[in-house]
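Asker: here is a sequence with its predicted model. Questions after.
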Amino acid sequence: MDTMSTDYYEILGVPRDATPEQIKKAYRRKAMKLHPDVATEPDAGEQFKKVAEAYEVLGDAKKRDLYDRGGDPLGGGMGGGFNGGFGAGGFDFTNLVDAMFGQQAARGPRSRVRRGQDALVRLDLELAEAAFGTTKPLRVDTAVLCPRCNGSGAQEGSKPVKCSTCHGQGEVTHVQRSFIGDIRTTSPCPTCHGYGTVIPDPCLECAGDGRIRSNRTINVKIPPGVSSGNRIHLAAHGEVGPGGGPAGDLYVELDVLPHEIFRRDGDNLEMVLRIPMTAAALGTEVEIATLEADLESADAEDTTATVVIPAGTQSGTRVALDGKGVPRLRSHGRGQLGVTLLVQTPTRLDTEQRRLLRELAELREETTIEGAVQKHSQGFFGRLRDAFAGQ
């Protein structure tokens, strides 16, 4: 084919100012249509060769520039053949696949040193640890740098050598003859697996990988106010990469365990306090333990709080203690400690107690009562439901 009289732009059906992406798309469309495996036209093979040659020229910036200036982009190669990346008398099938499917084949040897994978582990926390923050030891099983070869993968005194199969290129080319010429396909070298080098004397500790599995303990700092599902990001604490490459990151997912007294609701803590019927009627003050009581290092004055119960308190009443809840994550202040009061009616009375209660009922004219239906709010029954669920 005379390249000087060939209009490659016309063959691909693109304007002379077409972008590289437009040229690739045009070639991909025509190549898939004219490929010998799918085409039925008798001259499809010859058209396919023209399209491939056009893409070889227009798909390469230097060759395209030379062609646009009137030069010979194929360097005066064999008539009707392909030079450069397609080779004499054929074409590189790897380039065809790249163009048709938008893939970029690897070129040259790849490095043995690669970044390691990220790792995810889970850590259980007590409610007080999540609320006030702590530092916890965590056992992790990850790949670490091989201490024997320090990541090289080779025995002491040896080192990787150039692969004799691919001569250090990391890939090999296979040529297959067809009616449209020699088809060349490139693939990673089967001997060195694409590295371009082989390790004749692998390290006995890591078998040439440059890393080993190891259990280790790291200290994880937990900020105040975390909750279940939060993750702590520890950079470079994940898996060490192959060949002693840099470590990935470690993500610690937190799971806050249930507490026997307190239930967490966002930044608030909720608890249930049972009080006698007489205390509810007369009013009183009750000292309760706060969540700080679970901390060994807490000040004594912070471990208790006083709940003021007004006279005539009804069952289901919620008393809020501000600033006694959970510290807000990455912010200031704390939520409330909500105390839901459950009034307990005595189930066993002795003779004297029964007489006194009967006298009280007579004084209050409550010996005979009529049932009364009272409208209620959703919040009242919601608190009762939560309170009984915590029993």
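Answerer: In hand now; what should we look at?

Asker: use CA for all of it now, contacts and neighbours both
Answerer: Noted.

Asker: how far away is Leu96 from Cys189?
Answerer: Leu96 sits 20 Å away from Cys189, going by CA to CA, to the nearest Å.

Asker: tell me the buried residues in the helix or strand hosting Val121?
Answerer: Per DSSP states H and E, Val121 falls inside strand 119-125. Judged by neighbour count using 16 or more other CA atoms under 10 Å, the buried positions of strand 119-125 are 119, 123, 125.

Asker: in TSV: those residues, plus distance to Ser178.
Answerer: Formatted as TSV, the buried residues of strand 119-125 follow (distance: CA to CA, whole Å):
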residue	distance to Ser178
Ala119	49
Leu123	61
Leu125	67
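
Asker: how close does Glu292 sit to Lys324?
Answerer: In terms of CA to CA, Glu292 sits 9 Å off from Lys324.

Asker: so what does the strand holding Val121 touch, helix or strand wise?
Answerer: If you count contacts as 3 or more CA pairs under 8 Å, 6 or more residues apart in numbering; DSSP states H and E, strand 119-125 packs onto strand 134-145, strand 250-256.

Asker: pick the most deeply packed of these.
Answerer: strand 250-256 (a mean of 19; mean count of other CA atoms under 10 Å).

Asker: got a list of contacts for that one?
Answerer: The contact list for strand 250-256 (CA atoms under 8 Å, 6 or more residues apart in numbering) reads 118-127, 130, 227-238.

Asker: this is the comparison structure:
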Amino acid sequence: MAKRDYYEVLGLEKNASADDIKKAYRKKAIQFHPDKNPGDKQAEENFKEAAEAYDVLSDPQKRQRYDQFGHAGMGGAASGGGFGGGMSMDDIFSQFGDIFGGHFGGFGGFGGFSGGSRGGRRVNRGSDLRVKVKLTLKDIANGVEKKIKVKKYVACSKCNGSGAEDDHSKSTCSTCNGSGVVTRITNTILGQMQTQSACPTCGGEGKIITHKCSVCAGEGIVRDEEVITINIPAGVAEGMQLSMSGKGNAARRGGINGDLLILVEEEPHPELIRDENDLLYNLLLSFPQAALGDTVEVPTIDGKAKVKIDPGTQPGKVLRLRNKGLPSVNSYGTGDLLVNVSVYIPETLSSAEKETLTKLKDEANFQPKKSVKDKIFSKFRNLFD
């Protein structure tokens, strides 16, 4: 099922301000919060959808890519789920808890999210990783699978990321009784104010490690290498950033992994120049070829293509080869190959060549007609308008 437009999800116009986006997301999150809609799967999906939309539109760089490329610019649609892939409840509560002030979920008279074993505990999140991937025009035209080796933090294999030496090396925090948060009541002139914050004893995890893992020293993560397969969609562009959810650094003690951010770099083509989805090629003809006509070959992304040169072809003429360019990242068609005709004038001539051209110089057919002169002058003048 195709994703809805993020602006539509939050009920916003495309020129919405950052404050408008935050207010709209808060309204949707309150409306579809799991505690307010227990057991309602559709409300839960709407809750996740709103959070995903906010994640993109609240980030200026992500928003710019989304406005330019749509969902494909975020990577999700084009890679078969490898990029993006939606957000889990832990992602949402971990990343956006501060939007409501204090402990996430405690807004408007209903409590925080309590699904599964999460309770009110803080969930650690691993940091994101950034890598650069160099692509040829052929890679960009067809899409490509790349395997890269990344040095990163991974879950400790001995303790499975828990940080504890064994199953009996963790105990419930006595300060917060396992909730991960502490509540403080303050008397003010407006009455009693209740605030919640992460437990200072366990750091919001709800558990205390009594015997730390001997391999990771209780962190739950170790430094290692991982080979990651990246599926690059066709039509990406220089500077575009894709993301793979959960492929960044592992989080301490079984939290949420960070993301892998992939920055696209284009390798220059020896003969073709990219102009958005079109490709440009400068075709250099000899004077006889331009005057008499010919059939020549021009380079394309996949090989060669034959082009017919009509007799009397003028320098500056552009020949268009339909659909020989690059595909749109949104699958909205393919660009063209534009062949710009140039005519080569020899810098030095042999005696025989000079004699031949001297005979032709005064021939009437080799002098430009007034209509041709006017056309050339008109083009020249337009350069300065």
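Answerer: Nice, I can see it. As the structure is a prediction and not an experimental result, all values here were calculated from the model.

Asker: just to revisit the earlier point, would you list the helices and strands packed on strand 119-125 of structure 1 in JSON lines and tack on distance to Asp265 of structure 1?
Answerer: Below are these laid out as JSON lines (distance: least, CA to CA, whole Å):
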{"stretch": "strand 134-145", "distance to Asp265 of structure 1": "21"}
{"stretch": "strand 250-256", "distance to Asp265 of structure 1": "13"}
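
Asker: and of these, who's closest to Thr173 of structure 1?
Answerer: strand 134-145 (34.8 Å; CA to CA).

Asker: mind giving me the packing neighbours of the closest one?
Answerer: strand 119-125, strand 211-222.

Asker: dump those strands into JSON lines; add distance to Glu370 of structure 1 as well.
Answerer: Converted to JSON lines, those look like this (distance: least, CA to CA, whole Å):
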{"stretch": "strand 119-125", "distance to Glu370 of structure 1": "52"}
{"stretch": "strand 211-222", "distance to Glu370 of structure 1": "57"}
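
Asker: so which of those comes closest to Ser111 of structure 1?
Answerer: Closest among these, using CA to CA: strand 211-222, at 15.4 Å.

Asker: how much does the closest one stray from structure 2?
Answerer: Once fitted to structure 2, strand 211-222 of structure 1 is off its aligned match by 1.8 Å on average (mean CA distance after the TM-score superposition for structure 1).

Asker: what range in structure 2 matches that strand?
Answerer: Mapped onto structure 2 using TM-score structural alignment, strand 211-222 of structure 1 spans residues 221-232.

Asker: okay, helices next: where are they in the stretch 101-250 of structure 1?
Answerer: For the stretch 101-250 of structure 1, applying DSSP state H, counting those that start in this stretch gives helices covering 127-132.

Asker: indicate which one of the helices and strands packed on strand 134-145 of structure 1 is closest to Gly108 of structure 1.
Answerer: Gly108 of structure 1 sits nearest to strand 211-222 of all these, at 24.6 Å, using CA to CA.

Asker: what helices and strands are in contact with that closest one?
Answerer: So strand 211-222 of structure 1, by 3+ CA pairs under 8 Å, 6+ apart, packs with strand 134-145.

Asker: mean shift between the strand it packs on and structure 2?
Answerer: Counting by mean CA distance after the TM-score superposition for structure 1, strand 134-145 of structure 1 comes out at 2.0 Å.

Asker: quick check: angle from that strand to strand 211-222?
Answerer: Here strand 134-145 of structure 1 runs at an angle of 160 degrees relative to strand 211-222 (axes from the mean of the first three to the mean of the last three CA atoms, to 10 degrees).

Asker: equivalent range in structure 2 for strand 134-145 of structure 1?
Answerer: Using TM-score structural alignment, strand 134-145 of structure 1 pairs with 144-155 in structure 2.

Asker: touching that stretch from outside, list them.
Answerer: With CA under 8 Å, 6+ apart, stretch 144-155 of structure 2 has contacts from 129, 161, 220-234, 248-251, 254.

Asker: now, of these, which are buried?
Answerer: 129, 161, 220-222, 230-234, 248-251, 254.

Asker: hang on, the earlier thing: and the strand holding Val121 of structure 1, how far from the chain's centre?
Answerer: 13 Å (CA atoms, centre = their mean, to the nearest Å).
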